[in-house]
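Student: my questions are about this predicted structure, shown below with the sequence.
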Amino acid sequence: MNTQQFRQTIKKKWLDYYVENRVWIARLQVWVNCDGQRRPSSSFILATLASLEPQLNQLLPLIVDLSSNPDRIIAALDLNFNPDEQLKAASKPSPKALENGSVKQKPANDALKFLPAASFYETDLPANQVSHLISKIDESCEGGRSGRSVES
């Protein structure tokens, strides 16, 4: 098994899943700041990938025997990154591609548009900003919660 290729495969699956589900993931209280990176919790990422990648599901018992710390597992799988920043960086063309003219700039009106997320809080903010505020309610890497919890 090529470990680098495996890491790239699960990274792609995680980012694809995140793109498809970012509206509700952004609103969950699963966000952490770990080693300077803001991302969903390690447990959330591992549980998601275990259902998306059968090979990881088979390897997890061995991986957990080696380290039961989910943050270390995420770091070893090269998944300790902010998915929004990763997607933004991946969507930018390289300077060389721009120089060669091989990348055509799309007009701004071709950008993806999402419906605004529903809000748990009454607010005067536009709906598209509310989900960003809710997603900032973080947990620490140690598993403790900080911030206020969302109650219905």
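Tutor: That came through fine.

Student: all contacts plus neighbour counts: C-alpha atoms, from now on.
Tutor: Fine.

Student: what ranges do the strands span in the protein?
Tutor: 31-34, 37-40, 138-140 (DSSP state E).

Student: buried residues in the last one?
Tutor: What it means is strand 138-140. 138-139 (16 or more other C-alpha atoms under 10 Å).

Student: try this one side by side with the last:
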Amino acid sequence: MNITKDFTDLKKELKEKWLVYCERNETWIFNLMDSHRLWVKTQENIEEDLKSFIDANWQTSRPNSDFMIGVVSILSPQICEFIEVIMTATTDRTSIIKSLDLDFDPFLEIERRKFSQNQQATLIPASSELDDIREQIKQNSGETT
């Protein structure tokens, strides 16, 4: 059993679960964080090409650490063992979030992924276009369908 590898794998899995959770619950998370001023600023740069895809006034932030620790402990119960170990070194909840590699704006990451998918979709022809190209190749090579 390699604890470091297990922890690394668990953090990757946790990040994906966290992003899915945030995307599915975006409306009420925003309402809660906004109404109680629970956003924590993050130190992220927004890529230039992404700026045209998102709100121009986007401020990078994430939900507060207590909220996040509660959610991730439900999303991934095995993470609780690691949180207990981390808490022997520090009770600073922001440090715990950083050690879990979750100190980023989840909604910005979701937008990054949407933007990336959008960019890829424009590079890949639709299947009907591919079918047309295949048909032309067959016709040019003398094949019949």
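Tutor: Arrived safely. Since we're looking at a predicted model, the values are computed, not measured.

Student: just give the TM-score of the two.
Tutor: The TM-score (TM-score structural alignment, normalised by the length of structure 2) is 0.61; 104 aligned residues with a C-alpha RMSD of 2.5 Å.

Student: returning to what we had before: out of the strands of structure 1, deepest packed?
Tutor: strand 31-34 (a mean of 22; mean count of other C-alpha atoms under 10 Å).

Student: pipe the strands of structure 1 into a markdown table and attach distance to Lys92 of structure 1 per row.
Tutor: Converted to a markdown table, the strands of structure 1 look like this (distance: least, C-alpha to C-alpha, whole Å):
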| stretch | distance to Lys92 of structure 1 |
| --- | --- |
| strand 31-34 | 25 |
| strand 37-40 | 20 |
| strand 138-140 | 28 |
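
Student: out of those strands, which comes closest to Asn2 of structure 1?
Tutor: Closest to Asn2 of structure 1 of these, according to C-alpha to C-alpha: strand 37-40, at 25.9 Å.

Student: which helices and strands does the closest one pack with?
Tutor: strand 31-34 (3 or more C-alpha pairs under 8 Å, 6 or more residues apart in numbering; DSSP states H and E).

Student: which elements pack onto the strand it packs on?
Tutor: strand 37-40, strand 138-140.

Student: check the offset of that strand from the chain's centre.
Tutor: 11 Å (C-alpha atoms, centre = their mean, to the nearest Å).

Student: with structure 2 superposed, average distance for it?
Tutor: Its aligned residues in structure 2 lie a mean 2.3 Å from strand 31-34 of structure 1 after superposition (mean C-alpha distance after the TM-score superposition for structure 1).
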